[in-house]
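Enquirer: only geometry, no sequence info:
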């Protein structure tokens, strides 16, 4: 592999690692939706319009929070065991390092093949960490979704509608 292609490979792995970190962040958001918003608002549901307006407000507040603040919010709800909370804290540290210091910390490694190979391995490890966190959080969110009537069929219908509205080709 030539040097230019090897550099592109590092960037591709970095992009995938950051994407997976964002997936973890969205999983935390999903948990907050089910264990905070739904829990508080489902019992007092009055109209679809009010629900949508309240949901949009809640979502807007969440979208302004950092991953660290989202993690603090989910910890405050007390729904996760200590092991998951500890792994989420590790994922947060890894995500923040990737976002704020990764290329600075690896500047000298990036200029040689051995260093780039080490960077790729490090990014693969980060991707695996984020994947394992998702594997822990997804069943919790799925269980909560089911409690509120979001069956696999309902979710498939929502996905289909989203893909069609986006004119997706995946």
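Expert: Done, it's in. These numbers come from a predicted model, not from an experiment.
Enquirer: Going by C-alpha atoms from here, please, whenever you check contacts or count neighbours.
Expert: Fine.
Enquirer: The lengthiest helix in the chain: which residues count as buried?
Expert: Longest helix in the chain, counting residues (DSSP state H): helix 113-147. Of the residues in helix 113-147, 116-117, 119-120, 123-124, 126-127, 129-131, 133-134, 137-138, 140-142, 144-145 count as buried by neighbour count, 16 or more other C-alpha atoms under 10 Å.
Enquirer: One more to weigh against that first structure:
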């Protein structure tokens, strides 16, 4: 029974680590989207000569930004718009947390991973990390919302597009 309980605890830690990293990737995508709405669309929409060219332009822009590190994405956003200090602080905390998770978490927690108390600590940290990264993504989304609305991407338009995608996906 103890082996089964230990196995379940370990699986739970890995699952929560995966969710924290997923939240970091959501934030990365949010930053790329922000760059599209704040920088690319306003500065390049007039240059496209067809819908296909415009779509390719956005895809190419996004692809190039996904090659950036999270820190570089944040710096790039700061270079094209003013980021309110509270959001800047949240993005900085999220960057530090993401980097720690990706590059040092399990090394730093190797001893904790061996004990019940340590694993409980790890689980709490990972849940806190998920919340921090999700909060940063949500705050970014709210900050970008006016730029999205200026180009016609209102909540209603986005909800209709999401509904269409779900229908097309068969769910």
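Expert: That came through fine. Every value quoted in this text rests on a predicted model; they were computed, and no experiment measured them.
Enquirer: which residue is nearest the middle of structure 2?
Expert: Nearest residue to the geometric centre of structure 2 (C-alpha atoms, centre = their mean): residue 27, 1.5 Å.
Enquirer: What is the aligned counterpart of that one in structure 1?
Expert: Counting by TM-score structural alignment, residue 27 of structure 2 corresponds to residue 24 in structure 1.
Enquirer: can you map out the helices along structure 2?
Expert: 2-35, 41-44, 51-66, 70-80, 85-103, 105-108, 116-150, 155-169.
Enquirer: And for residue 19 of structure 2, nearest residue in space, chain neighbours not counted?
Expert: residue 130 (6.7 Å; C-alpha to C-alpha, 6 or more residues apart in numbering).
Enquirer: Now do the same contact list for that neighbour.
Expert: 16, 19-21, 23 (C-alpha atoms under 8 Å, 6 or more residues apart in numbering).
Enquirer: So which of those residues wins on neighbours?
Expert: residue 20 (26 neighbours; other C-alpha atoms under 10 Å).
Enquirer: so that residue touches residue 125, yeah?
Expert: No: the criterion here is C-alpha atoms under 8 Å, and residue 20 of structure 2 misses it with residue 125 at 9.8 Å.
Enquirer: which residues are common contacts for these two?
Expert: By C-alpha under 8 Å, 6+ apart, no residue touches both residue 20 of structure 2 and residue 125.
Enquirer: Give the aligned equivalent of residue 73 of structure 2 in structure 1.
Expert: Residue 73 of structure 2 maps onto residue 70 in structure 1, by TM-score structural alignment.
Enquirer: Relative to residue 126 of structure 1, how far out is that match?
Expert: Per C-alpha to C-alpha, to the nearest Å, residue 70 of structure 1 is found 20 Å from residue 126 of structure 1.
Enquirer: now for residue 148 of structure 2: what does it line up with in structure 1?
Expert: Per TM-score structural alignment, residue 148 of structure 2 is aligned with residue 145.
Enquirer: Structure 2: which residue goes with residue 124 of structure 1?
Expert: In structure 2, residue 124 of structure 1 lands on residue 127 (TM-score structural alignment).
Enquirer: Tell me the spacing between that match and residue 20 of structure 2.
Expert: Distance from residue 127 of structure 2 to residue 20 of structure 2, by C-alpha to C-alpha: 7 Å.
Enquirer: show me the residues around the residue mapped onto residue 109 of structure 1 from structure 2 that make contact.
Expert: In structure 2, the residue matched to residue 109 of structure 1 (TM-score structural alignment) is residue 112. For residue 112 of structure 2, the contacting residues are 118-119, 121-122, by C-alpha under 8 Å, 6+ apart.
Enquirer: Could you check which residue of structure 1 pairs with residue 45 of structure 2?
Expert: Aligned by TM-score structural alignment, residue 45 of structure 2 pairs with residue 42 of structure 1.
Enquirer: got the contact list for its match?
Expert: Counted by C-alpha under 8 Å, 6+ apart, residue 42 of structure 1 has zero contacts.
Enquirer: What of residue 61 of structure 2?
Expert: Contacts of residue 61 of structure 2 by C-alpha under 8 Å, 6+ apart are 36, 40.
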